[in-house]
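Colleague: Whatever this is, show me its structure:
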Amino acid sequence: MGKGCVNEPDYRRLIDAEMWAYIERYDASYPPDAVDLPIEGQRDVYDAMCKIFHQPRPSGVAVSDRAFGGVPCRVYEVAGSDVTVVYYHGGGFVVGGLESHDDICAEIAARTGFDVISVDYGLAPEVTFPGCFDDAWAAFDAIATDRSGDIVLAGDSAGGNLAAAVAHHARGRVDGRVTGQVLIYPGLGGDTTKGSYLKHANAPHLTMADLAFYRTVRIGGAEPPEDDPRYAPLSDSDFSGLPPTVVVTAECDPLASDGESYRDAVMLAGGNAVWFNEPGLVHACLRARNMSKRAAVFFDRVIDGIANVGQGRWPY
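Modeller: Next comes the predicted model:
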């Protein structure tokens, strides 16, 4: 955990013993200074950490690998489903893949009764912006063409960014197919001079220094593009026509304020949006769902959000 932030929150008070046990186990395999490793080293330790927390796939979910739009994907199918969840994994656009979120996607399929397709978009620095978005869109477009029924966009962290970016880009291109989006502690390009970006600048698991590293790698050291919703959905000038949106964030996360800002932008444009900022949790808390009651509630929020928008309900 970083030090030196003015008025830094007392994380020993905000975060309970169950979550601290998770954080310590996580840090033992994927240390806070992992961003100092070479990219391949980061990927190796991240993959090893994911294996430690990986849960067995639930029964009743058929799993197969295939490409959509030239992008490798993993399909989780449930008998009788007419809804497809397109899922983009997290990892700062640098780490992660089909294996890192395999159990999460399988559980989403089992608990919602929807098919889930996990998209293995290209990672930086090999694929820099807009390449990651191009992969995300190519896969989505091919899935929409290949499969009938409704589509839910979902993703965590960097994947939440991609899910929202695809939702914005789909307007006027794939109208009427996307019934909702569920964004899990997403980075959407919010104002870094206020809110959680300041309050939780040195939070456990994700710091502003980490975000700066991932941003630099994502854009290949170039200047961040301005007013491009493919890069930062919050930079869009038009939030009308977006699908019903559920955003679930963790309180102790510099990205949390993006959830509030995005909810407000969608609602101001006349859309349906809700934001849950779950207390005492940190970025990447999906992996703690079997160790922490709070993290289990967080995952329940995600499952309920996907189930509701997939079935055309808006109980919020």
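Colleague: C-alpha from now on. contacts and neighbour counts both.
Modeller: Noted.
Colleague: Skipping its backbone neighbours, what lies nearest Phe68 in space?
Modeller: Nearest residue to Phe68 in three dimensions, chain neighbours excluded: Ala139, at 4.9 Å (CA to CA, 6 or more residues apart in numbering).
Colleague: Next secondary structure element downstream of the lengthiest strand in the chain?
Modeller: Taking DSSP state E as the criterion, the chain has its longest strand at strand 273-282. Next helix or strand after strand 273-282 toward the C-terminus (DSSP states H and E): helix 293-310.
Colleague: another one to check against the first:
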Amino acid sequence: MDYNTLIDAETWAFIRGTEDHYPPDMISADVATQREIYNRMCRAFFTGYPEGVTARDDRVGTIPLRIYECGSHGVTLIYFHGGGFVVGGLDSHDDVCAEICVRSGVRVVSVDYRLCPEHPHPAAFQDARDATQYVALTWAGSHILAGDSAGGNLAAAVAHASRGTLHFSGQVLIYPGLGGDMMRGSYRDHAQAPMLTLDDLKFYQSMRFDRAMPQNDPTATPLADKDFTGLPPTVIFSAECDPLADDGRDYRDAILAAGGQAVWINETGLVHGYLRARHSVQRARASFDRIVAATKMLATGEWRE
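Modeller: Reported below is the predicted structural model:
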């Protein structure tokens, strides 16, 4: 794969800047070191809060939450951060959530679910589900599920598991890992992609499950579900240069085949983790604009394909 052709100079600068803080071989370090370096890297890309937003910390049971508001809100978005189920937390996506709040006009509740390997699957899913139920009972109005990478997996898993009990206005999934076939398609074509490789994915998978990856378990891999009916309107954003890209396409196709509403946007020349580049890379900025527009669309119930 010729990434020098696919990826532009701005994105390469972002990649090199990220690698300066979080080297590509970081998965060889112990988990505590990975978390420390990841948090430091996220802080280096932190852009602050936009004017008018407030944030406060809370918890439901043992699950920490961070709540972002910029006025009165009739819609609450529940956000699950990325990080391979191993790294990340409330601070790693702090400014992203604040910007979604202000730009989309929705309340955002960020969920600090338990991480692996200390808490293997299904701990993260259980926290995501419990936090979602709490949000639905605490704030009236409509609710949207959202997340990036591992968080996109959790958002989709909650959507599948909540059918018949909770209603969502939509879900926004940003370069999600949904359990696609690692032997084909984008997993193979982009196995050596910058920012996320197939070996990285295999490492995170080994951390997530204390045994072999469960089969036919949509709480772990939403693409394994046999039933895609009754899911909320879904917008999926993938990065072209990412092993996970086909997961977004396949998830869209499964929802459409079941008679649902779904759109997949494969962002040209972008790489996994591009949310942190939304202020420095034009392609990432444009994608974040589309993420905000999709959130607004789902919040108002005005579906547009």
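Colleague: Need the TM-score from the superposition.
Modeller: Overlay of the two chains. TM-score (TM-score structural alignment, normalised by the length of the second structure): 0.99; 305 aligned residues with a CA RMSD of 0.7 Å.
Colleague: gap between the aligned residue in the second structure for Asp304 of the first structure and Ser28 of the second structure?
Modeller: Asp304 of the first structure maps onto Ala293 of the second structure when the alignment is built from TM-score structural alignment. Using CA to CA, to the nearest Å, we find Ala293 of the second structure at a distance of 38 Å from Ser28 of the second structure.
Colleague: for Tyr38 of the second structure, same thing?
Modeller: Relative to Ser28 of the second structure, and taking CA to CA, Tyr38 of the second structure is found at 14 Å.
Colleague: Kindly state which residue of the second structure is aligned to Ala136 of the first structure.
Modeller: Per TM-score structural alignment, Ala136 of the first structure is aligned with Ala128.
Colleague: That match in helix, strand or coil?
Modeller: helix (DSSP: H, G, I helix; E, B strand; the rest coil).
Colleague: looking at it, it is touching Ala159, isn't it?
Modeller: No: under the criterion of CA atoms under 8 Å, Ala128 of the second structure is not in contact with Ala159, lying 10.4 Å apart.
Colleague: So the corresponding residue of the second structure for Leu37 of the first structure versus Met213 of the second structure, what's the distance?
Modeller: Under the alignment (TM-score structural alignment), Leu37 of the first structure pairs with Ala29 of the second structure. Ala29 of the second structure is 23 Å from Met213 of the second structure, where distance means CA to CA.
Colleague: quick one: the helices in the stretch 51-200 of the first structure?
Modeller: 102-112, 131-146, 158-170, 196-199 (DSSP state H, counting those that start in this stretch).
Colleague: who does the longest one touch, helix- and strand-wise?
Modeller: Which is helix 131-146 of the first structure. Contacts defined by 3 or more CA pairs under 8 Å, 6 or more residues apart in numbering; DSSP states H and E place helix 131-146 of the first structure against strand 62-68, strand 71-77, helix 158-170.
Colleague: Which strands or helices does the longest one pack on?
Modeller: Applying 3+ CA pairs under 8 Å, 6+ apart, we find helix 158-170 of the first structure packed against strand 83-88, helix 131-146, strand 150-156, strand 178-184.
Colleague: what do you get if the cut-off is 10 Å, keeping everything else the same?
Modeller: Packing partners of helix 158-170 of the first structure (3 or more CA pairs under 10 Å, 6 or more residues apart in numbering; DSSP states H and E): strand 83-88, helix 131-146, strand 150-156, strand 178-184, strand 245-252.
Colleague: Thank you, goodbye.
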